[in-house]
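S.K.: Take this sequence and fold it.
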Amino acid sequence: MKTVKIPLTIERGDDKTFWGRVEYKDNLITDQAESISELEKKIKNLLWDFEEVDPESVQFEHLFDISALFQRFDFLKISNVAQHAGMNPGLLRQYVSGAKNASLDQAKRIENTLHKLAGELQKAMIIA
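M.R.: Now for the predicted structure:
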């Protein structure tokens, strides 16, 4: 079975649910759920219903808005991420809450900071 990679855009709703959307063969498919795994399942079922794409063959590439990212990875401390990104923590909190929208440059700055921190974590070793 051939794997089908599909970008899944994930946003946080006002009620803190996850909203997702995919574009497949010029069709926009959307749904919402309490968790990302539930959202993936619902979108896969819709892909089957509308496009007959086997759910077992679908692999999603997650694209998060800033608010959904910090909701999904709630262990991230906003003030620490802001400090590493060289930005005002209050401004990042406004992006996360949805009070303000980040520019493309600011979003890339946050993304690059998170990737850098993840790289550092991958290199860490724990001894017992």
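S.K.: When you work out contacts or count neighbours from here on, use the C-alpha atoms and nothing else.
M.R.: Fine.
S.K.: Give me the next element, helix or strand, following the helix or strand containing I6.
M.R.: Element membership for I6, per DSSP states H and E: strand 4-12. Following strand 4-12 in sequence order, the next helix or strand is strand 18-24 (DSSP H and E).
S.K.: One more, so I can put them side by side:
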Amino acid sequence: MLNRTIEVFIEKTEDGTYWGTSQNFEGIITTFGESLEELKTNFEEAFADHMELAKETNEDYANDYDNITFQYEMDISSFFELVPELKISYIAKKANMNESLVRQYKNGITAASQDQAKKIQQAVHELGRELLSVKF
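M.R.: Coordinates of the predicted model:
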């Protein structure tokens, strides 16, 4: 029995629905939710249903996925749609990047390189840590 991580790519559509699709798994699992939490719940239930069926039909891979975790990922544009309260200018400054370029990533005009995406991710995580440290 192996520990496995299932990557789930998340997109947010124009109507506000979240879609999740497996990325590194035999077959494809995809589902949706009205919120990010609902999507995660729905995806994990769909995965469990798929694995139950795979075991019933004696699929070769069925027993390789008993100890799994899910890693949810999204593109930069979807992230900024998820959290519209974030100011592009603040994240760009924190990431030491050009605001106009980050705005292009947000609007899907230009795709960020892996290095640029990591800078944005680090800036967002740093902001998250700062917010978590606040006490009232």
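S.K.: re the thing from before, just want the angle from the strand holding I6 of structure 1 to strand 18-24.
M.R.: Using axes from the mean of the first three to the mean of the last three C-alpha atoms, to 10 degrees, the direction of strand 4-12 of structure 1 lies 150 degrees away from that of strand 18-24.
S.K.: give the contact list for V58 of structure 1.
M.R.: Neighbouring residues of V58 of structure 1 by C-alpha atoms under 8 Å, 6 or more residues apart in numbering: T3, V4, K5, I6, K44.
S.K.: cool, and F60 of structure 1?
M.R.: K5, I6, P7, L8, E40.
S.K.: Just put those residues in JSON lines and tack on distance to L63 of structure 1 and neighbour count.
M.R.: Shown next, in JSON lines, are the contacts of F60 of structure 1 (distance: C-alpha to C-alpha, whole Å; neighbours: other C-alpha atoms under 10 Å):
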{"residue": "K5", "distance to L63 of structure 1": "13", "neighbour count": "11"}
{"residue": "I6", "distance to L63 of structure 1": "10", "neighbour count": "14"}
{"residue": "P7", "distance to L63 of structure 1": "7", "neighbour count": "14"}
{"residue": "L8", "distance to L63 of structure 1": "6", "neighbour count": "22"}
{"residue": "E40", "distance to L63 of structure 1": "13", "neighbour count": "22"}
